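Trainee: Here's my sequence, what's the structure:
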Amino acid sequence: MRLSIQDFQLAAQSSLPRFVYDYVAGGAEDELCLTRNQADLQALTLSPRSLRDTSALSTEIEVFGRRWSAPFGVAPVGLIDVVRPRGDLHAARAAGKAGLPYILSTASNSPLEQVREVCEGPCWMQLYVMQDRGMANSILDRARQAGFEALVLTVDVPVGGYREKDIRHGFKLPFRLGPRLLLDMALQPRWLWRQALAGQPQFVNLMPTEGATSAQAQAALLARSMDRRLVWDDVSWLRSKWDGPLLIKGVLHPEDARQALRYGVDGLIVSNHGGRQLDCAPSTISVLPQIMDVVKTQMPVFIDSGFRRGSDVARAIACGASGAFLGRAVAYGLAQGGEQGVAQVLSLIAQELERTMILLGASCPADLAQCLVSSTD
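Mentor: As a prediction, this is how the structure comes out:
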């Protein structure tokens, strides 16, 4: 019986090869940022309001004209097929059926057109802008034609984070399957059988180029193509290419939130990439109030990194966020049961959020702003 995301995580740890589990669960360098994300969330307390009628409870919100069944969704997770083949499709189906948003990663392993087709709910496209602008243009055109509703520009990966566990395993870009990885795979025969039937995951949404058709070549292309020259003026270029809502993911500084307003961005996702990039970065929940002081109500602000319970989502909303996105939690559900496992994770978070709201005396997400937020630190 799995009663929490931690239960799903432990089950994933026992059913995935060690290098796959560490790829999903691990962080950069000493994993201090990874630890801070959850610790700072857990340090926040919410003081409930008493004698409130919550019999007409609703967790629904509206974002960019679309209804969400609850104020959380599925964050972009690259290379998710190493957890389970067709992982993007499983997760998108589960999110859509739950009435929750789904963000597809540029580094996904299923064609974006297929993912959009199976996703019944709000479906957004995450974008890495690379040195070759033609690659970004190709993804933009395909996403527009497929009907993706919003574009999410990730800005916190000018270079890949230094993830020591991946390096020790030999699990890095480009892939090199050495004896240690092969042994890890052999110890998980069910996982190995699924992967053998599906074939090696590929970054199918990278624009095909000469010499970049194999998984290794695509991975190497992605790793070396991140553009360190990306600046705010490039946001104007993207704005001219994309008519729908444009969000920036990876903002941690209030001045960057101010810049986003100046450049006509439609929303922010406060993110430190789940602690996978800059290990000395602050937790997302700790900087959220500073960003909300700048943004106020001028655009929706979302948050990710470290969210494991519905009460975490409630904490974020009480601090001003419009909603939260979950990545690792979804991957753990995917490892255990594909689409059904993801659906169970999303349902669990929704149930926890409802229970938390009732206990806090909140009938809708907006009521959470009335809670008194304190820190035990």
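Trainee: use CA for all of it now, contacts and neighbours both
Mentor: Will do.
Trainee: Now do the helices in the stretch 151-300 of the chain.
Mentor: Applying DSSP state H, counting those that start in this stretch to the stretch 151-300 of the chain gives helices spanning 164-169, 179-186, 189-198, 215-225, 232-241, 254-262, 284-295.
Trainee: Okay, buried residues for the last one please.
Mentor: Which is helix 284-295. Across helix 284-295, burial judged by 16 or more other CA atoms under 10 Å covers 284-292, 295.
Trainee: Give me the distance between residue 295 and residue 236.
Mentor: Per CA to CA, to the nearest Å, residue 295 is found 19 Å from residue 236.
Trainee: Check residue 261 too.
Mentor: 12 Å.
Trainee: again with residue 285
Mentor: Counting by CA to CA, the gap from residue 285 to residue 236 is 28 Å.
Trainee: now residue 259
Mentor: 12 Å.
Trainee: Same check on residue 136?
Mentor: Plainly put, residue 136 is 14 Å away from residue 236 if you go by CA to CA.
Trainee: Check residue 289 too.
Mentor: 27 Å.
Trainee: what's the burial count for residue 14?
Mentor: 12 (other CA atoms under 10 Å).
Trainee: Tell me which helix or strand it sits in.
Mentor: helix 5-15 (DSSP states H and E).
Trainee: Just list what that helix packs against, helices and strands only.
Mentor: Helix 5-15 sits against helix 328-360, with contacts defined as 3 or more CA pairs under 8 Å, 6 or more residues apart in numbering; DSSP states H and E.
Trainee: Could you also give me the structure for this second sequence? I'd like to compare it with the first:
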Amino acid sequence: MSDATTIRVGDDYDVVIGRDLLSEVGGLLGDGVERVLVVHSAALSGFAESVADSLLRQGYAASLAAVPDAEAAKTAGVASRLWAQLGQAGFTRSDAIVGVGGGAVTDLAGFVAATWLRGVRVVHVPTTLLGMVDAAVGGKTGINTSEGKNLVGAFHAPAGVLCDLDVLATLPHADLVAGLAEVIKAGFIADPEILELVEADPVGARRADNRHLRELVERAVRVKADVVSADLKEASLREILNYGHTFGHAIEQVEHFSWRHGEAVSVGMVYVAELARLSGHADDGLVARHRDVLTSVGLPTTYRGDRWEDLLTAMRRDKKSRGSTLRFVVLDGLARPNRLVGPSDDLLRGAYTLVAGG
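Mentor: Okay, the predicted model is just below:
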């Protein structure tokens, strides 16, 4: 891993970023591990088998567990099936789980690891851009219920995260573009250099062979690592990572998860930018920059205008709400996040009208 970049997340674990890394998973497991369950999406059997074979050669008793693709994996039923597999294989507290897949798999694998015997080690091997810069880093785990996204979960820091950039070459183009939403989010809340790299070559940013890809991933991971290190359990600062997510998660729920997470967050960022402008936090130029940079890489910035009541209901169930009070992360300016607590119904609907093209 001589060419790999290692980013430390607090005092807890490393995120390793580079190429040709799939055989290095064992080095992140730590001492005393005998059994490893490799949880992977069904579409990634080949990658998962490569990881399992590498672990077998290193002396681990590695087994595979395929789960449904995308959000269909994040259910209590799938988690229960994995718990049963762990029990039948005799997994102890010193054994480990490896999650190979996108954000949904890392959320699920982390949740199962957090809950099996009150916590076993987990290593994440994210295979999507979204997973690398967001879901795999930070120790938030979760599954969905019919009432909302990630309403059941736990904080459980991984033993390590391995980001093999070579894997992104096999990622469907639409998924790579969707992952850019979380990269761009990191630019708006903390690192404007990310925005400048994307704006300098928006067409290139949409390609897995983008010459800036590694720097974009490393910068986005550093933003998240810095925030998470300061606030592991989302008591205060970590809320800024939810920029665009309250409205974005509402879209996902209303659309029955047919939208990609990054697509929904893209619209969510425009929504909170408009909300910030209407409430006196942000200026017109910052709102325009949201629309311009997101549009330039092919992400959506508008949403249909006939779903307000459904969206509002979904937002009120969001885990970031406090009682009946809605909370949003907004920007006072570029890389200057703040909170907007309890905005009026007129403000909420006004921002929605603007996102809907009104």
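Trainee: Any idea what the TM-score comes out to?
Mentor: Overlay of the two chains. TM-score (TM-score structural alignment, normalised by the length of the second structure): 0.29; 175 aligned residues with a CA RMSD of 6.7 Å.
Trainee: ok, which stretches of the stretch 1-150 of the first structure are helices?
Mentor: Per DSSP H, counting those that start in this stretch, the stretch 1-150 of the first structure carries helices over the ranges 5-15, 18-25, 32-42, 87-97, 112-118, 133-146.
Trainee: and the ones you listed, which is most packed in?
Mentor: Of the helices of the stretch 1-150 of the first structure, the one with the most neighbours on average (mean count of other CA atoms under 10 Å) is helix 87-97, at a mean of 25.
Trainee: State the number of residues packed around the residue nearest to residue 25 of the first structure when sequence neighbours are not counted.
Mentor: Distance criterion CA to CA, 6 or more residues apart in numbering; nearest residue to residue 25 of the first structure, sequence neighbours excluded, is residue 328 at 6.8 Å. By other CA under 10 Å, 23 other residues sit near residue 328 of the first structure.
Trainee: got it, and residue 80 of the second structure?
Mentor: For residue 80 of the second structure, the tally of surrounding residues (other CA under 10 Å) stands at 12.
Trainee: Could you measure from it over to residue 66 of the second structure?
Mentor: To residue 66 of the second structure, residue 80 of the second structure is 13 Å away according to CA to CA.
Trainee: Could you pull out the helices in the stretch 151-300 of the second structure for me?
Mentor: 173-189, 192-200, 202-205, 213-230, 245-254, 261-278, 284-296.
Trainee: Show me what the last one is packed against.
Mentor: Using 3+ CA pairs under 8 Å, 6+ apart as the contact criterion, the neighbours of helix 284-296 of the second structure among helices and strands are helix 192-200, helix 202-205, helix 261-278.
Trainee: List the buried residues in it.
Mentor: For helix 284-296 of the second structure, a neighbour-count test (16+ other CA under 10 Å) marks 286-287, 289-291, 293-294, 296 as buried.
Trainee: Which strands and helices lie in contact with the strand or helix carrying residue 48 of the second structure?
Mentor: Using DSSP H and E, residue 48 of the second structure sits within helix 45-57. Judged by 3+ CA pairs under 8 Å, 6+ apart, the packing partners of helix 45-57 of the second structure are strand 35-41, strand 61-67.
Trainee: contacts for the following helix or strand past the last one?
Mentor: I take that to be strand 61-67 of the second structure. Under the assignment DSSP H and E, the closest C-terminal helix or strand after strand 61-67 of the second structure is helix 76-88. Contacts of helix 76-88 of the second structure with the rest of the structure, by CA atoms under 8 Å, 6 or more residues apart in numbering, involve 37, 65, 67, 108, 112, 116, 143-145.
Trainee: Could you measure from the closest residue to residue 15 of the second structure other than its chain neighbours over to residue 316 of the second structure?
Mentor: Using CA to CA, 6+ apart and skipping residues adjacent in sequence, the residue nearest residue 15 of the second structure is residue 161, 4.6 Å away. According to CA to CA, residue 161 of the second structure stands 33 Å off from residue 316 of the second structure.
Trainee: okay, these two: which has more neighbours?
Mentor: Neighbour count, other CA under 10 Å: between residue 161 of the second structure and residue 316, residue 161 has more, with 25 against 18.
Trainee: so that one touches residue 124, yeah?
Mentor: Yes: Residue 161 of the second structure is in contact with residue 124 according to CA atoms under 8 Å; the separation is 4.8 Å.
Trainee: How many neighbouring residues does residue 142 of the second structure have?
Mentor: For residue 142 of the second structure, the neighbour count with other CA under 10 Å is 26.
Trainee: Could you do residue 255 of the first structure as well?
Mentor: By the criterion of other CA under 10 Å, residue 255 of the first structure has 13 neighbours.
Trainee: ok so, going back, in the helix holding residue 48 of the second structure, what counts as buried?
Mentor: Using 16+ other CA under 10 Å as the burial criterion, the residues of helix 45-57 of the second structure that qualify are 45, 47-49, 51-56.
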